[in-house]
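A.B. asks: Fold the following.
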Amino acid sequence: MAGGARVLALTGGVGGAKLALGLARELGPRELSLLVNTADDFKHLGLHISPDIDTLLYTLSGRSSRERGWGLEGETWQVREALENLGAETWFQLGDRDLATHLLRSGRLAAGDSLTAVTRLLGRAMGLEPEVLPMSDDPVSTVVHTAEGDLPFQHYFVRRACEPAVSGFSFEGIEGAAPNPALLERLAAGEIAAVVICPSNPFVSVDPVLQLPGLWQRIAQLSVPVIAVSPIVGGRAIKGPAAKMLAELGMPVDAGAVARHYAARYPGLVDTFVIDSADAALADSIAELGMAVAVTGTLMESLDDKRRLARFVLARAGL
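C.D. replies: The predicted structure follows:
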């Protein structure tokens, strides 16, 4: 790409981190900026936890647990066991090595550093080259509206294992939250050559990013390709509760429902919607929304899978 040009990828969760890794392997160190959902950040045991940022950092640095898909490989749990013995809440699992990340982040934030500055510090310490940017330095919190009442996201997602039926979502603090200042600088400087919406949960990973004040409109005004990858394959979510959420919201559990959500909530934003070969029959109905449709294998089990999908997406963006 031309000097200074970058791909901007919006990501959250395990599925987003997988494609982000593929993009990072296919692009140069100054050719990729990753904008990460922080609306699932929360305080636990006095620590600031940033689950989506950490999933991305650990995935990009090769430290993530291959079995769990989150947390660190080779983790131990002595602190958790000690906390249990003391009667503390341990429903959100923090491993011994993972705690070091949260302790450093919490200490630097308490000292006055921004979340962006702390994330850069962690990225450098882990040897990362792509730019990892929290969606905002201001606090935003996802609230899940359920049949049992409103729940903070991590209480719904982890403590209740996504059991309560959902009826909607809201994002506390989003009206007063500014998009990441480094991102705004890149947008103003015309440095973004393409935008990729990773196969993340559309409701709780992508929506909080795009609904930051004025952000999706600014992206739409860039006149650069915007490529979204469906997180639903063959009627199911490969990871996470997206399929369950679609069903409980009264929407079809398929890639077309995700495309319709993006088209209705962010009209004109998505130029190309990428679906899996298993969903090829949906291509015509998605195209009626005004999006080009690209069909390929989107399952990412190996690093080769991640790189292949990244190459496909970049090619659709003309890069």
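A.B. asks: switch to C-alpha atoms for all contacts and neighbour counts from now on
C.D. replies: OK.
A.B. asks: now the strands for the stretch 201-319 of the chain?
C.D. replies: Remark: strands assigned in the stretch 201-319 of the chain by DSSP state E, counting those that start in this stretch are 226-229, 232-233, 236-237, 272-276, 292-296.
A.B. asks: So which residues make contact with the fourth one?
C.D. replies: So that's strand 272-276. For strand 272-276, the external contacting residues (CA atoms under 8 Å, 6 or more residues apart in numbering) are 225-230, 233-234, 255, 259, 283, 291-299, 313, 316.
A.B. asks: change it to 6 Å
C.D. replies: 227-230, 291-298 (CA atoms under 6 Å, 6 or more residues apart in numbering).
A.B. asks: and what of the last one?
C.D. replies: Outside of strand 292-296, the residues within contact range by CA under 6 Å, 6+ apart are 272-277, 283.
A.B. asks: Now compare those and name the two farthest from each other.
C.D. replies: T272 and S277 (15.2 Å; CA to CA).
A.B. asks: Second input sequence below; structure requested for side-by-side comparison:
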Amino acid sequence: MKITVLSGGVGGARFLRGVREHARGIPEAEITAVVNTGDDMWLTSLRIAPDLDSIMYTLAGENDEERGWGRVGETERVSGELRAYGIGWPWFTLGDLDIGTHLARTDLLRSGMPLSAVTDRITSRWDLGVHLIPATDDEVETHVTVEGGELHFQEWWTKHRATVPALGFVQHYVENSTPAPGVLAAIADADVVLIAPSNPVVSIGTILGIPGIRAAVAATSARVVGVSPIIAGAVVRGMADACLTAIGVETSAEAVGLHYGARSAGGILDAWLIDETDAAAVPALEAAGIAARAVPLWMRDPATSAQLAADALAL
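C.D. replies: Have a look, this model is predicted:
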């Protein structure tokens, strides 16, 4: 079975870990993750790829489970020195081990390798059980439109914690970008395409905004099954509610499912998993052409993450 997952950061990483664990019982299972790169940026001359790294560290067993991001056992001496020199963003702390990853990525990029090849090289260090592909090799960075101008997504998200009202989101240079090698084939050749419980606006939305990817999802012969990132009217993690509000979508499992839309009506979903607490939304979703099931969505540990993956594949 070929499983392709469209994924963002922490929520997507935990879901992918569950997909991998469940797939151990599926003969010849192949898992490919198409990963958002809209959060990427240049900082202190390093190319930072937060979602790719969060997923890599999680699948490698190297992530900090308490913080939810970064490497376990991390130190931050280099970031302290940079702050002392007045270099970089003092509110965006990079761990020393994490900087090693960014240095490796930057060196390989500057040697002429595209991001997809760099990602293959970096991830080969660990047996991840999932092939990670950046959605695009091109630099597509998400900015947030606010009163008076724009902020880089990371400044809005990390420094301001999404408290500055967002008027919209702009993916710079997306119109001239192309899917990274392997992305379209991974979608077209899949037996199932899963939409991870990642931010619908700036993670999944950015992936789908790269020319050719939404059309590939619409055209694939695979079933397309999404997992809600909203439980009982609240985001599972992060500030996705602020993103949804900015584009006029209610923070609810039903509203996000309808925002993605049914493939039969020009959207991307065949089916949508929602939490048991949101079971009342099933009739409205099915009336819109989206098969819906209510199951436990909380990914509290590897076992519950694997069960969620099993439920998605069963649907």
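A.B. asks: Nearest residue to P241 of the first structure in space, please, no chain neighbours.
C.D. replies: Spatial nearest neighbour of P241 of the first structure, chain neighbours left out: C162 (6.9 Å); criterion: CA to CA, 6 or more residues apart in numbering.
A.B. asks: Burial check on that neighbour, number of neighbours?
C.D. replies: By other CA atoms under 10 Å, the residues close to C162 of the first structure number 18.
A.B. asks: Over to S141 of the first structure?
C.D. replies: Other residues close to S141 of the first structure by other CA under 10 Å number 19.
A.B. asks: Kindly report the same for G9 of the second structure.
C.D. replies: 26.
A.B. asks: With A315 of the first structure instead?
C.D. replies: Other residues near A315 of the first structure come to 10 when the count uses other CA under 10 Å.
A.B. asks: gap between it and V196 of the first structure?
C.D. replies: 12 Å (CA to CA, to the nearest Å).
A.B. asks: same thing with F203 of the first structure?
C.D. replies: Counting by CA to CA, the gap from F203 of the first structure to V196 of the first structure is 16 Å.
A.B. asks: Who has more neighbours out of those two?
C.D. replies: Per other CA under 10 Å, whichever of F203 of the first structure and V196 has more neighbours is V196, with 25 against 18.
A.B. asks: Tell me the counterpart of the more buried one in the second structure.
C.D. replies: Using TM-score structural alignment, the partner of V196 of the first structure in the second structure is L194.
A.B. asks: who touches stretch 90-98 of the first structure?
C.D. replies: 75-77, 159.
A.B. asks: Out of those residues, the closest to H48 of the first structure would be?
C.D. replies: The closest of the contacts of stretch 90-98 of the first structure, once distances to H48 of the first structure are taken by CA to CA, is R159, at 17.2 Å.
A.B. asks: ok, average deviation of the helix or strand encompassing A33 of the second structure from the first structure?
C.D. replies: Assessed by DSSP states H and E, A33 of the second structure sits inside strand 30-35. By mean CA distance after the TM-score superposition for the first structure, the fitted strand 30-35 of the second structure averages 0.4 Å away from its aligned residues in the first structure.
A.B. asks: Check which helices and strands that strand is in contact with.
C.D. replies: Judged by 3 or more CA pairs under 6 Å, 6 or more residues apart in numbering; DSSP states H and E, the packing partners of strand 30-35 of the second structure are strand 2-7, strand 131-134.
A.B. asks: downstream neighbour of the first one in the secondary structure list?
C.D. replies: Elements were assigned by DSSP H and E; along the chain past strand 2-7 of the second structure, the next helix or strand is helix 10-23.
A.B. asks: Helices along the stretch 101-250 of the second structure, start to end?
C.D. replies: According to DSSP state H, counting those that start in this stretch, the stretch 101-250 of the second structure carries its helices in the segments 115-123, 153-154, 183-188, 204-209, 213-219, 240-246.
A.B. asks: May I see the buried residues of the third one?
C.D. replies: For helix 183-188 of the second structure, the neighbour count (16 or more other CA atoms under 10 Å) marks 183-184, 186-188 as buried.
A.B. asks: from the residues you listed, which single one is nearest R47 of the second structure?
C.D. replies: The shortest gap between R47 of the second structure and any of the buried residues of helix 183-188 of the second structure belongs to V183, at 21.3 Å (CA to CA).
A.B. asks: how near is the closest one to L6 of the second structure?
C.D. replies: Taking CA to CA, one finds V183 of the second structure at 10 Å from L6 of the second structure.
A.B. asks: Understood, closing this out.
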